[in-house]
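Q: model this:
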Amino acid sequence: MLTTYFTRPATRAGYYAGPVGPYLDPFTDWLVKRGYCKDAIRHLLLGAVGFANWMQVAGGDLTSLHEGVWNTFCDHLAKQGRLHGTKGQHSIYWRGAKQFTEFLRAQQGIVATKAALAPPELVAAFEHWMQIHRGVKPSTLITYRQHVMDLLSSLDPQPEQFNATKLHGFILTYAKRNGRAVAQTRVKAARMFLRFLIATERCQPGLDAAIPTIAEWRLASLPRYLPPADVERVLEACNGARPIDIRDKAILLLLARLGLRASDVASLKFDDIDWLHGTFTVIGKSRHEAKLPLPQDVGDAILNYLRQARPSVNDVYVFITAVAPWEPITRNVVKHVATRAIRRAGVEALSFGSHIFRHSAATGLLRQGASLQVIGEVLRHRSIDTTALYAKVDIGLLQQVIRPWPGATSC
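A: Take a look at the predicted model:
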């Protein structure tokens, strides 16, 4: 199989005779299936060969990789000036080694570069409990993980030793050094972890009440949104014929027409779409399932992507990365698509990213006469208080919802 990438027989024979030899053909086949082109595969093979040779010299074993080994290899590349390319990107040696370790992990169950990041048994039990009893998404649990591990390392690895004073100080110290948003995330993570400990009888009851609340003044700011004309300018600026343009147009229409979250778009699967009835299912926060209408232009854009631009990979997710390795996109990709589209259209916005389309969809509905209850249902808010933010962009609606000052006449 290497004959496609290396023409010299001596070169191929040397690679096959080395420590990476038994893995070369299946690794090459794995790269082909992931959508890499010929030149990219050749470079990645060189990186894999270099990594395996380094492992042999270092006395390592390809069947027992862990983060410490990976970090040492990166240090080795850095000392040789081969960690990064001329433009600051990771070199072919790094990328080849990275893909090779991913291949080993997929084929042999080897935990390669992130072994040391595996959560402790107690944290893993907490994450399992959150998924079963709270329906929390894995992406949220990953966000919580570091906060929970910090709590255990800062206080005591034995939860039965926790007390209200320690917990209170842990949160306040962090809040003084960090912004409000990230401090609130730590509060949520710590509180949920304590509720898990209490439910499983691992700590004293009532300790979750010791976690202080970070002050937040709801509805204190205006929603940042784009006027309808600017939304259309963004969509019109994404009419290219390249596969990535076709994909991005479908993503942007889902954001603009339906106000979906970035995670909603990234997690859309083929089974979620009911083409016959023109609907699709979204599984949002806390595993809440909702069926939404599929507008004609949105459906047409998705269908065009599936027919003209989607890579031929066997995956249940609708949207796939535009370059190899071909795999489902993440919510960060969706955010990047939205930011890039706004900038390309030359639209001046107070903020960028995918969420501005969600705010834009809501304010557009409001100005078309939709009630806050209807908007809340479209955006799948669990509380009308969340939707009330959009009342601030409509003076007429504000006059209906605010209470008159006692003894004063109405304006």
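Q: CA atoms for contacts and neighbours, from now on please.
A: Fine.
Q: which residues touch residue 39?
A: For residue 39, the contacting residues are residue 5, by Cα atoms under 8 Å, 6 or more residues apart in numbering.
Q: is it true that it lies in a strand?
A: No - read with DSSP: H, G, I helix; E, B strand; the rest coil, residue 39 is helix and lies in no strand.
Q: and it, how far is that from residue 6?
A: Here the criterion is Cα to Cα, to the nearest Å. By it, residue 39 lies 11 Å from residue 6.
Q: where along the stretch 201-350 of the chain do the strands fall?
A: Counting by DSSP state E, counting those that start in this stretch, one finds strands in the stretch 201-350 of the chain at the ranges 273-274, 279-283, 289-293.
Q: Report the buried residues of the helix or strand harbouring residue 377.
A: Following DSSP states H and E, one finds residue 377 within helix 372-379. Neighbour-count burial for helix 372-379, counted by 16 or more other Cα atoms under 10 Å, picks out 372, 374, 375, 376, 377, 378, 379.
Q: Make a markdown table from those residues and add distance to residue 259 to it.
A: A markdown table is the format used below for the buried residues of helix 372-379 (distance: Cα to Cα, whole Å):
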| residue | distance to residue 259 |
| --- | --- |
| 372 | 15 |
| 374 | 13 |
| 375 | 10 |
| 376 | 11 |
| 377 | 11 |
| 378 | 8 |
| 379 | 7 |
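Q: of all those residues, which comes closest to residue 215?
A: Proximity of the buried residues of helix 372-379 to residue 215 (Cα to Cα) peaks at residue 376, which lies at 24.7 Å.
Q: how near is the nearest residue to the closest one once chain neighbours are set aside to residue 58?
A: Once flanking residues are discounted, residue 376 sits nearest to residue 387: 5.6 Å by Cα to Cα, 6 or more residues apart in numbering. Distance of residue 387 to residue 58, computed by Cα to Cα: 59 Å.
Q: Also this sequence, please, to line up against the first:
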Amino acid sequence: MLTKLFPKAHVRFSSLPLLGSITDGFSEWSQQQGYKRSCCRILVRTLAHIDAMIRQRGRSTLSEVTREDLQACRPANSQDDRNLAGTVHALERYLDAHALLPVPQPSTPTRSGVLLADYRHFLKEVRGFSHSTVTGHLRTVSSFLDQLGYESAPSQLAELKSSDMERFITHLGKQHCRGTLQHEVAHLRGFFRFGAASGWLPPGLDAQIDTPRLYRLEQLPRALPWESVCALLAAIDRTTTMGMRDYAMLFLIATYGFRACDIRTLRLDDIRWRQGEIRVTQRKTGQPLVLPLTDAAGDALVQYLRNGRPQTPFRQVFLRLRAPLGPLGLTGVNDAFGGCVKRSGLPLPFTGIHCLRHAYALHLLRQGTPLKTIGDLLGHRTTESTCVYLRLAIEDLREVALNLPEGCSVPLVSEGQP
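A: Just a heads-up that it's a prediction; the model follows:
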């Protein structure tokens, strides 16, 4: 591969004192990861600079190179030298994949780390929380311990005061809305109950935190007008690789009401072409959902799979288009939606992709689809989850208003009268 990238100068890179032995393998691996030819050339050229920087640190062989040596080559700000930062990151992943970096020695656990590890085990094994829920709880508790100074003064936790909790909640209130703040308070309450049950916190601390007041159904679902959804889909350029992928993702959401996490984890085996079905295991509920594969959805998928999807061993349907190739990240679907909105120039009031799911539900409701059917299509476990869309059917709500009985007059309130 190296000779194809540099037909005349390949010896210059293969003879590098430290990294010369891996240069050819690194260039081939970079191409397999989806880097373009021009990017592969930049990566290999930058290896010479990294080789010199590592030798300045006193390393004479590749076996002596450590992760710390690579991190020392990385610029403090990746934007100062993007080629160097990207090459260091790619080289570290290559060395990890081929077991060429020494295994890091386990560091001495900190006080906070030990406490959080115990709490993680409790949340996962006793409470049965999912990985994402455990991560959210630990993030809040870790921030609270940092602000409390638990690492340097562990007695602060045993001597916890209400003023300490209020100061942390006030700090969070400046960053989050009431809904998010309510979750953060719930995380703290759970941690305090865990401490009380373990014996290193006094009982009753969880009752001393006041939670933000949220009223049930105080907000309407954020649904786009169906005309705006159609205009957004029509504005996507389907002649490009990114356009084919984004159109297929957004079309599936607008057609089936899938969540972004369902799109991100959709696998090739979930599309049953012969049976004409598409199968999704909902990440939120864990329940399987099997729906008919419409002709339009099948056409959008076929165009992307044949002409836009990279040829990789990954089984997920929708992949990253930039190197390194792989499944979409947690925000990949939402980022794609934001890019489509920006390129379309449409004045859409909402920026989250979940508004497409709400628009789909409202569209079905206005077509006269029964509420139970909408709930089944959306994968709702209870009818109560679907009833929130009834509040958006304004025209239907106007029709159920009763006329005043004959002879009944509405008293008018005179001006100035309370």
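Q: Looking at residue 387 and residue 58 of structure 1, which one has more neighbours?
A: For residue 387 of structure 1 versus residue 58, neighbours defined as other Cα atoms under 10 Å are more numerous around residue 387 (21 against 12).
Q: surely that one meets residue 377?
A: No - between residue 387 of structure 1 and residue 377 there is no contact under Cα atoms under 8 Å: 9.3 Å.
Q: Per the alignment, residue 324 of structure 2 pairs with which residue of structure 1?
A: Under the alignment (TM-score structural alignment), residue 324 of structure 2 pairs with residue 325 of structure 1.
Q: residue contacts, that match?
A: With contact set as Cα under 8 Å, 6+ apart, residue 325 of structure 1 has these partners: 31, 34, 35, 36.
Q: In helices only, show me the residues you listed.
A: Mapping the contacts of residue 325 of structure 1 onto helices (DSSP state H) picks out residue 31.
Q: quick one: which of the contacts of residue 325 of structure 1 is most hemmed in?
A: residue 31 (24 neighbours).
Q: Of all the strands of the stretch 201-350 of structure 1, which one is nearest residue 409 of structure 1?
A: Minimum separation from residue 409 of structure 1 across these (Cα to Cα) falls at strand 289-293, 43.3 Å.
Q: which position in structure 2 aligns with residue 312 of structure 1?
A: Residue pairing (TM-score structural alignment): residue 312 of structure 1 is matched to residue 311 of structure 2.
Q: Relative to residue 327 of structure 2, how far out is that match?
A: Taking Cα to Cα, one finds residue 311 of structure 2 at 13 Å from residue 327 of structure 2.
Q: So between the two, which is more surrounded?
A: residue 327 (17 against 11).
Q: Excluding chain neighbours, what is closest to the more buried one?
A: Take residue 327 of structure 2 and drop its neighbours on the chain: the residue closest to it by Cα to Cα, 6+ apart is residue 319, 4.6 Å away.
Q: Report the contact partners of the one you found.
A: Contacts for residue 319 of structure 2 (Cα under 8 Å, 6+ apart) come out as 309, 310, 325, 326, 327, 328.
Q: Nearest residue to the middle of structure 2?
A: residue 330 (2.2 Å; Cα atoms, centre = their mean).
Q: how about that residue, what does it touch?
A: Per Cα under 8 Å, 6+ apart, neighbours of residue 330 of structure 2: 261, 264.
Q: returning to what we had before: now tabulate the strands of the stretch 201-350 of structure 1 in CSV and tack on mean neighbour count.
A: Output for those, formatted as CSV (neighbours: other Cα atoms under 10 Å):
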stretch, mean neighbour count
strand 273-274, 17
strand 279-283, 18
strand 289-293, 14
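Q: could those go into TSV alongside distance to residue 231 of structure 1?
A: Output for the strands of the stretch 201-350 of structure 1, formatted as TSV (distance: least, Cα to Cα, whole Å):
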stretch	distance to residue 231 of structure 1
strand 273-274	25
strand 279-283	23
strand 289-293	20
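Q: and of these, who's closest to residue 155 of structure 1?
A: Nearest of those to residue 155 of structure 1, taken as Cα to Cα: strand 279-283 at 36.1 Å.
Q: how much does that closest one stray from structure 2?
A: Here the mean offset of strand 279-283 of structure 1 against structure 2 after fitting is 2.1 Å, by mean Cα distance after the TM-score superposition for structure 1.
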